[in-house]
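Colleague: Fold the stuff below for me.
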Amino acid sequence: MGKAIYAPLQSLKENGDILDKKIEELSCREIDVQTDLETTKLQYGKKPKREVELWLKNVQNIKDKVHDIKQKLGEVSWTHIQLRMHLAKEVEEKIKEAVELKENGRFQEGLVVDLLVGSTETFPPIKIVGETTALKNLQTIEECLMDDEVGKIGVYGMGGVGKTTIMTHIHNNIKNVGTFDKVIWVTVSKESNLKKLQDDVSKELCLSLSNTEDALRRSAEIFRALNLIGKFLLILDDMWRQFALKDIGIPEPNEENKCKIVWTTRFENVCRGMGSQRTIKVDALTEDESWILFKEKIGADFVLSPEIEQIAKDVVKECDGLPLGIITVGAAMRGVDDIRIWRNALEDLKNSRPDLEGLEDDVFSCLRFSFDHLKTQIHRDCFLYCALYPEDDEIVCDSLIEKWMADGFFDEIEDREKAFDKGYTIIHDLKDACMLENGECDSRSFVKMHDLLRDLAIAITRKSHQFVVKVCSNVGKFPRDENLMDDVIRVSLMYSNIEMLSCQSTCLKLSTLLLEDWAISIIYSFEHMQNLRVLDLSDTDITCLPQSLSNLVNLHALLIRDCWNLTEVPSLVQLTELRVLNLSGTAIKYLPDGMDSLTNLRVLRLSATKRLEMVPVGAISSLSHLEELSMVESKWKWSSNEDRNGRGAGVEDIVRLMHLKKLLLDFVDSSAFLSYVRSRHWRGLNCFLLTVGKLFFDLKEIQEVFYSRECVVYVFDGDCMNSVAFPTSNLTKLLISFLDNLSTINMEEPTQGDNLANLKRIDFYKCPKLKYVLSVGWFQTLQNLEEIIVGYCRAMEEMVVDMGDMGEANNNIPITLPRLKRIKLSDLPNLKSICKRTLICSSLEEIDVFNCPMLKMLPFSINSLPSSLKQIKGSRRWWDSLEWDNANTKMHLQTFFSERPESCYELEEDQERQGTKRKAEHLQMDLNFPPHSLVRQLSPRSWQL
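Modeller: Sure, this is the predicted structure:
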């Protein structure tokens, strides 16, 4: 026994030296990989394989862990035998991991994949208006694109005439035809400078320019990348001034490369300055086209009286053939049948005159009319608020509404959820009035503001001296003239360079101050801003905040997200009106003083606080009105109070939050997670992300889960877990990975009212002892299930089991899963049955079976074959071995079968023999199974099945 105890201690020094050597060898391999990676990427326009990125991340992780072990060894006395034995075992484990990682870093198949592959994505279609005019313009541009002698095409016309709409159609048509190797769309906007334009082009190329700020080097990288593409079409939308193509890094189009560049602009001289070989003017609509469009917008089935129709035609003439003006005015007059209102509308349009240089009279008149005819003053205020964001910015609806609420727009509504409903209703009304547009990203709810409508909003607010909007600009000192700040209620300095923020004048009316993503690290004072309600300092370089922050007694929202250098926040004891506190992505070690005074706090976000050492007992539970708590990727993981012996808050503090609706939390282990599950506190939540294990997050991905209102459980890497339970109500995604001892799902059979009706995705991966996924009782409640993914569960014989003793007769009762789209099964060598009952899956599109040799039947009969099926993937050997209830079933499904090469199985078996989690992950990625990184699992943009 003595030898068994002291043997690890005796070899500790020797093993420590061995570990240092192995880590040094691994670091050399890491340097070689990174050098080859950078060289290959720069020379050939490639990007790292996902397995290479994961390997580099794992190398950094083991180096960090080894550093921690050595630090602990240096601090632990020789007398602490038990602790030193534990560290000695860790040293032995790290030696094995380092050797294994070094071997895995050979990458004989190469480090990179093609970076510049043409995308098949198209923009949401926009209806072309004007059968003659617009189609004639569109046809002319397309003819130029087919002409090898024309490389640079300028498209110009007044604002609102439809240039972007025409180019959107061309973009989509060209992508579908495949004439070019890559089609690139960049929105330039008024505030663009050379650096921003280079960033936008490189983003479209998936090219990182973060390593250099030198404009010449950046242009060289873009030039190299574009030359590697081959034949490209570059669309530069909304140019306000000319740029030299060589300064950006864009190759000159010629007959040899057959590349094309098209730009749209309001100014013909921009086309000349850019060297257009063909210049095309987009004309306004004819009277007949204008009238057709107007009637469509006021309602195709809405009949105007003869008297009103004549006035309506005069109204259309005032729009001067501009589609944007016609659309917004038509939306404002939809359903109006009072001739007096029509006469007044015509007078308003005739009398409106612009006061903004560069905004055409007719455009301004139409848009001002549409603004004046919005439903309520709240609608107009909410519309004007959107002008605080940069031109062409995609504004996250939830974030926007949160600022509206904090700024007092919905003070009469006490319930936060109802206030959000009100906000979304207003956004719907503004889109219905054509004053806002839908954003282009499907994963979250965005809106955009047409640049002309933003110009209108800025003109209106500038006239009243209530807004200061200095976005994407070099502001210098702010404010320059403090005498002009008396009436200002909202200030936006987003994405701007500011040397100093110090305001000595009285700003008693200032309610919103947006300083997001600005280049400044020091703020001198928030004095004289006692009525400030919204303060956004997100994405800035600030290292500290002035003590005057504590004087903002009326502050409702304090947003300091992604300030990675901020280590401390002043006392919040006086900020008793605070509703939203966002400290995600900061470097704070402790919560600010005065947290227990925030009795009105509704939202607390502390995700990605990677240095947060302590959450005191009662600091969270004292926030009695808290509705939303986010702490994913924080250093502070949640356990029970008993485990911490009273040193810090635990699960019990969370359970006391009776008003909580959203919860994003990391648990320290499975015991703490199960403790929370048993509390049933989750029954009151409408959004949650509950995780166990070592995960890697991106803060933006966390926000997406938060805004999407998903309910996700992810349990990862728990060696001691032999069973797992999880919340059932509202659950939308269940992700279980790397549980080596998991054998059962700990769920009682559903009783009346129990169901998993909201569950959309089930994912079980690398649980070698797991015998089944769900019981038949729970499986038949999955009415919204879309995906089933099961891999590397070697003990599984039946995926869905009947827990009751109900006899074979029940096998004839089918189970209906109306929304199931995909079934993916990987490396289940003992799986004999997916489900003994017949499945009726009317939406099923894909079945993917990989290395499941015992699976001899698919759970479909000739009477229940899914008409939506597109593909069945598997090996020829597996397909030929399948048994069928009816010969016609196989005949019908044969046309959908797509053979997966046998080499895939040989590769899998070889790698499984080597038996590492990382290699399993790599194989999984190579086979297009979803990567087990939460970032990709929760992001529709970054992970596609």
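
Colleague: For the rest of this, base every contact and every neighbour count on C-alpha atoms.
Modeller: Noted.

Colleague: Quick one: residues contacting Pro423.
Modeller: Residue 423: Gly, not Pro. Gly423 is in contact with 401, 404, counting by CA atoms under 8 Å, 6 or more residues apart in numbering.

Colleague: was I right about Leu735 contacting Asp763?
Modeller: Yes: under the criterion of CA atoms under 8 Å, Leu735 makes contact with Asp763 at 4.7 Å.

Colleague: run this one through as well so I can compare:
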Amino acid sequence: MESVSTSSVMDIFNLLKVCCSQSCNYIMTYGGTFSSLASEVGKLKDKSSDVKRGVEAATRDGMTPRSEVLGWLSSVQDMEGEAESIERKYNQKIKYLCSFPLNICSAYRLRNRAEAALATIRELKQSVEFTKLADNLNLTRSIKMPTTKTIGMDKVFEELLRHAKDDSLSVIGIHGMGGVGKTALLRRFNNDFPSETEADVVIFLELSIDYKLEEVQKSLFDRLSLTWQDEVTHRDRATKLFRVLSTLKFILLFDNLWEPLNYQVVGIPLPAPPSKCKIIFTTRTEDTCSHMGTEKMIKMECLEEEAAWNLFRNSSRMDVIDADKNVRIEARDLVKECGGLPAALIVLAQAMAPKKTWEEWMHALTIMKDTPHQLPGHSLVWRS
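Modeller: A predicted model of the protein is given here:
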């Protein structure tokens, strides 16, 4: 009986010895876990600092940090606080005596806590690769533009749409003489195309003949909801525009270019195919297209006779044309004098709408042939 008892006691003692040995080893090697935690926290702080700088820069550019990024930064902050708490308790409460902690239970719980924090920190380090730090959620994707009728332009419009959807083309130039309808075509594109594209923003800018760099930059700043500062240099504005536009799938529409636009000076990143970004512009000369790095040129021609007649008829209601054969003949001759220019046809239709007699139409035809500049609205014909 005594032998059995002694044996049982020894078994229990050996079991306790093994358990205590394992627990002691677990507790005593806590220093290595704490060192790893401190190292990983330091690396996480470095990554967090990089992300914070990116977020701050995006915020200065008027952009809104993405929720996933803010959530990650919040989690990092929480884990930094947790690591500091663990370090503080380690230094204050777990004191060693002969390489063994006085409070074994506290040391055991603290190591478990440290290992959990270490695992979370490593997960945060692995999930730091964000595709985008911020979005401009307040950015208006497109703004509809008032436009005139584009009767007879369906063929060239379809050509423009086809090229705009081609990812191998980034810069498209539309050229043709004044009054041929370039502005109307580009405005129609601005109004109709955005619903079919993946673009983040479609920007339409109509440039004056003697436009200045500051005017172009100011228009882009306004459209992108960026803060304009008068004291900032052109170069700094260009840098800011470049940084913002580089994060977007943009379509820039420049109407009425009289001379080449320097993308770099303005701050516009030149799209490199394949790309969803596009730069589309109108100009009177083919030479401007060449200097703008155009990959596809579209030449706009005057309307053919029947298309010109339809545009004239549809631009203003004139029942007198249907009611009076003689007036209809004069109207046909007037349309021919316009040479198929859409702008001239529209202005002429609006000017002739109130004319009810054959004599008035005959008089208008005489003026059109001899002194066309005297017709109402003639100066508007040559704007496009």
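
Colleague: List the TM-score for the superposed pair.
Modeller: Overall, the chain-to-chain superposition scores 0.62 on the TM-score scale (TM-score structural alignment, normalised by the length of structure 2); 265 aligned residues with a CA RMSD of 2.9 Å.

Colleague: burial count for Val41 of structure 2?
Modeller: Residues near Val41 of structure 2, counting by other CA atoms under 10 Å, number 22.

Colleague: nope, Thr227 of structure 2 is what I meant
Modeller: 11.

Colleague: And it, how close does it get to Cys20 of structure 2?
Modeller: According to CA to CA, to the nearest Å, Thr227 of structure 2 stands 66 Å off from Cys20 of structure 2.

Colleague: whereabouts in structure 2 does whichever strand in structure 1 runs longest align?
Modeller: Longest strand in structure 1 by number of residues (criterion: DSSP state E): strand 232-239. Aligning strand 232-239 of structure 1 against structure 2 (TM-score structural alignment) gives residues 250-257.

Colleague: average gap between the matching stretch and structure 1?
Modeller: Stretch 250-257 of structure 2: mean distance to aligned residues in structure 1 after superposition is 0.9 Å, counting by mean CA distance after the TM-score superposition for structure 1.

Colleague: Name all residues that make contact with the equivalent of Phe267 of structure 1 over in structure 2.
Modeller: Alignment note (TM-score structural alignment): Phe267 of structure 1 maps to Thr285 of structure 2. With contact set as CA under 8 Å, 6+ apart, Thr285 of structure 2 has these partners: 175-177, 258.

Colleague: ditto for Ile367 of structure 2
Modeller: So Ile367 of structure 2 contacts 374-375 (CA under 8 Å, 6+ apart).

Colleague: how about the strands in the stretch 251-384 of structure 2?
Modeller: Secondary structure of the stretch 251-384 of structure 2 (DSSP state E, counting those that start in this stretch): strands at 278-283, 296-299.

Colleague: Determine which stretch of those is the most buried.
Modeller: Ranked by mean neighbour count, the strands of the stretch 251-384 of structure 2 are led by strand 278-283 with a mean of 25 (mean count of other CA atoms under 10 Å).

Colleague: Report the secondary structure state of the counterpart of Asp147 of structure 1 in structure 2.
Modeller: Aligned counterpart of Asp147 of structure 1 in structure 2: Asp166 (TM-score structural alignment). Asp166 of structure 2 falls in the coil class when you classify it by DSSP: H, G, I helix; E, B strand; the rest coil.

Colleague: Tell me how far Asp166 of structure 2 lies from Glu286 of structure 2.
Modeller: On the measure of CA to CA, Asp166 of structure 2 and Glu286 of structure 2 end up 21 Å apart.

Colleague: which one of the two has more residues nearby?
Modeller: A direct count of neighbours by other CA under 10 Å for Asp166 of structure 2 and Glu286 places Glu286 higher, at 17 against 14.
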